[in-house]
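Engineer: Only the shape, not the letters, is given here:
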């Protein structure tokens, strides 16, 4: 049976991404791995890792059995050879070209999913190209609204806003944007994770979720009316909850996922608990995209010592989502109607 084709992007050439792709290619994985990057970059990364990986030109076909130690390549040349730990803005167009090929290839059916290694946003911006991240890039390429989610075996957290200064968060969360985010999140939890009736906890924006208006009015003016409307449509929504107590065990058993209002409100909780096992995924795309939950680790680049655990977890989750898309429809929640606790991702054993 043909194996799914996973497009792999190496991210920042001077970061740890190329080495992570080499590490991923060395393990048994039920997929055809296609690295979209410069072939010579991967050769140098393999040498730094002391790994023997066979790099072959991708012919667009599907393998029928796992072939660890082999990595197909869709060659897109660098503008200039990388210096580990020193991003060069001259390679920004290369990085964006790899993302474009991955997205367009998924849309055209050449790949079943894309798994992205970390990139250096500042280097792309230093090249004079406005760029805020993978999530926003893929959304624009596919012409859809998306939601950023990070998931570990224990917890799923989505974001109402992504890469914004804290001062811009409150004004960015409108009734329209929050409604759109929750609808995408609800639909994707059903379709991608197989939860028939997902339970979503929604965090407040202000300390103590505004404390009845004494610490801010966003909850009263925006969040509560949206939640009441969507509950009327049948969504199981809890909140707005104070962020400082939403993650204690007594609360967690009441929900399947959390919607946080901004990037640093909930992600420190997730990453402190399961940094090596957390996967970044983009909800709302017409294709599957997963990624690592960390950055380019420029201090480790070139040493061959970077931990590939998060990229391996991202690849495994992508394959799980591909399999569910092909063979499953939303299934009933375990213990539906009872508070037995969230259904946990089964990505990582």
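Structural biologist: Nice, thanks for sending it over. Just so it is clear, the structure is predicted and the values come from calculations on it, not from any experiment.
Engineer: going forward, measure contacts between C-alpha atoms and count neighbours the same way
Structural biologist: Fine.
Engineer: What distance do you get for residue 203 to residue 19?
Structural biologist: 37 Å (C-alpha to C-alpha, to the nearest Å).
Engineer: of those two, who's got more company?
Structural biologist: Just comparing residue 203 and residue 19: by other C-alpha atoms under 10 Å the higher neighbour count belongs to residue 19, 31 against 28.
Engineer: Hmm, the more buried one is touching residue 41, no?
Structural biologist: No. If you go by C-alpha atoms under 8 Å, residue 19 and residue 41 don't touch, sitting 9.4 Å apart.
Engineer: now for the longest helix along the chain, which elements pack on it?
Structural biologist: Criterion DSSP state H: the longest helix present in the chain is helix 309-327. Under the contact definition 3 or more C-alpha pairs under 8 Å, 6 or more residues apart in numbering; DSSP states H and E, helix 309-327 sits against helix 17-25, strand 113-116, strand 279-283, strand 288-291.
Engineer: another structure for you, compare them:
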């Protein structure tokens, strides 16, 4: 229910307005401008009806103060006035009023003005949100491609420099190349996320035979890149799955990288794949720091947990990409965790 603040020093007028509107709106009342300003700041309403001629602080002063505060600046404001003079009305509108009602006004005039004020604000907010969504989409679509192009050129030149450099420069160039690779991985994640958001990525249109081999190769590749290949414990039953090979590789990349990143070297990472009727259950379990139930519930894009406690890299996109790729192909992602002990991720995939 929308909230209306009525600021009016004449009791009978204020009571009439409240009685007229309370059936459709939640009403806040103020007997003068000072009280009204305080209420508006503490409990910002959806619309304000305010008399102009009040002692201590008149309506002009009230709206001037409200428009200075970001929290209250955009609240629709309707003046109630006994003045029918153009200059007074124009002055009020110049201060930021959205409308005015000249006393005495009818019940229908009051209701119409309130509805119009709320509708105008709703349309303004909708237009603003559309513009913001458009801006976000433009940035989200363009940024990953631009990043990827720049990084690929940078990596190419670094490789040329490393091939022809002396031993003294090798260490510096190697460090630069590691950061370039990190930026490459980040741009790749952004690109996958963007294409999933925009529907560019499509589900599989034919079965993937020997999918367990793709899982094995991807798990070993990414564990090796993080020097954790000796910690892998693979137990995968043969299967054919309804998923594109590259998408399955990305899922394994994200899950293996997460398991490696959030567990200590030397602790096992179990990857088990087992068929069950029409589904294939892929389990990835590590003995890392785990997640709380609240953290699991809040898994989302750009969400990382306990960054103030643990030094870590990344954007928080990995699990989101994994979840959406699975759902795109009729699967699902489930996370169970004992905080401080282990995390168990289960991917459900459709067998062909």
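Structural biologist: Looks like it arrived, so ask away. Given the structure is predicted, the values throughout are model-derived calculations rather than measurements.
Engineer: Could you report the TM-score for this superposition?
Structural biologist: The pair, once superposed, lands on a TM-score of 0.27 when counted by TM-score structural alignment, normalised by the length of structure 1; 124 aligned residues with a C-alpha RMSD of 4.8 Å.
Engineer: Which residue ranges of structure 1 form strands?
Structural biologist: Residue ranges of the strands in structure 1, as given by DSSP state E, are 5-9, 32-37, 54-57, 70-75, 113-116, 147-151, 156-159, 199-203, 236-241, 257-260, 279-283, 288-291.
Engineer: just to revisit the earlier point, Serialize the helices and strands packed on helix 309-327 of structure 1 to a markdown table and add fields for distance to residue 92 of structure 1.
Structural biologist: Formatted as a markdown table, these follow (distance: least, C-alpha to C-alpha, whole Å):
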| stretch | distance to residue 92 of structure 1 |
| --- | --- |
| helix 17-25 | 15 |
| strand 113-116 | 15 |
| strand 279-283 | 22 |
| strand 288-291 | 19 |
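Engineer: so which of these comes closest to residue 238 of structure 1?
Structural biologist: Checking these against residue 238 of structure 1 by C-alpha to C-alpha gives strand 279-283 as the closest, at 20.3 Å.
Engineer: Just the buried residues of that closest one, please?
Structural biologist: Using 16 or more other C-alpha atoms under 10 Å as the test for burial, strand 279-283 of structure 1 gives 279, 280, 281, 282, 283.
Engineer: Provide a list of residues in contact with the fourth one.
Structural biologist: Applying C-alpha atoms under 8 Å, 6 or more residues apart in numbering, we find residue 282 of structure 1 in contact with 135, 146, 147, 148, 149, 288, 289, 290.
Engineer: now, which of these sits nearest residue 75 of structure 1?
Structural biologist: residue 289 (20.4 Å).
Engineer: what sits against the closest one?
Structural biologist: 113, 114, 115, 116, 281, 282, 318.
Engineer: let's see 10 Å
Structural biologist: 6-7, 102-103, 106, 112-116, 134-135, 138, 280-283, 314-315, 317-318, 321 (C-alpha atoms under 10 Å, 6 or more residues apart in numbering).
Engineer: ok so, going back, reformat the strands of structure 1 as CSV; add distance to residue 175 of structure 1.
Structural biologist: What follows is those, written out as CSV (distance: least, C-alpha to C-alpha, whole Å):
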stretch, distance to residue 175 of structure 1
strand 5-9, 35
strand 32-37, 39
strand 54-57, 49
strand 70-75, 43
strand 113-116, 31
strand 147-151, 16
strand 156-159, 15
strand 199-203, 14
strand 236-241, 14
strand 257-260, 14
strand 279-283, 19
strand 288-291, 27
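Engineer: For residue 309 of structure 1, find the nearest of these.
Structural biologist: Using C-alpha to C-alpha, the nearest of those to residue 309 of structure 1 is strand 279-283, at 10.0 Å.
Engineer: Next, the angle from the closest one to helix 309-327.
Structural biologist: Strand 279-283 of structure 1 and helix 309-327 are oriented at 40 degrees to each other (axes from the mean of the first three to the mean of the last three C-alpha atoms, to 10 degrees).
Engineer: Would you map the helices across structure 1?
Structural biologist: Using DSSP H, helices in structure 1 cover 17-25, 39-49, 92-108, 121-126, 134-142, 169-172, 175-191, 218, 224-232, 249-252, 263-274, 309-327.
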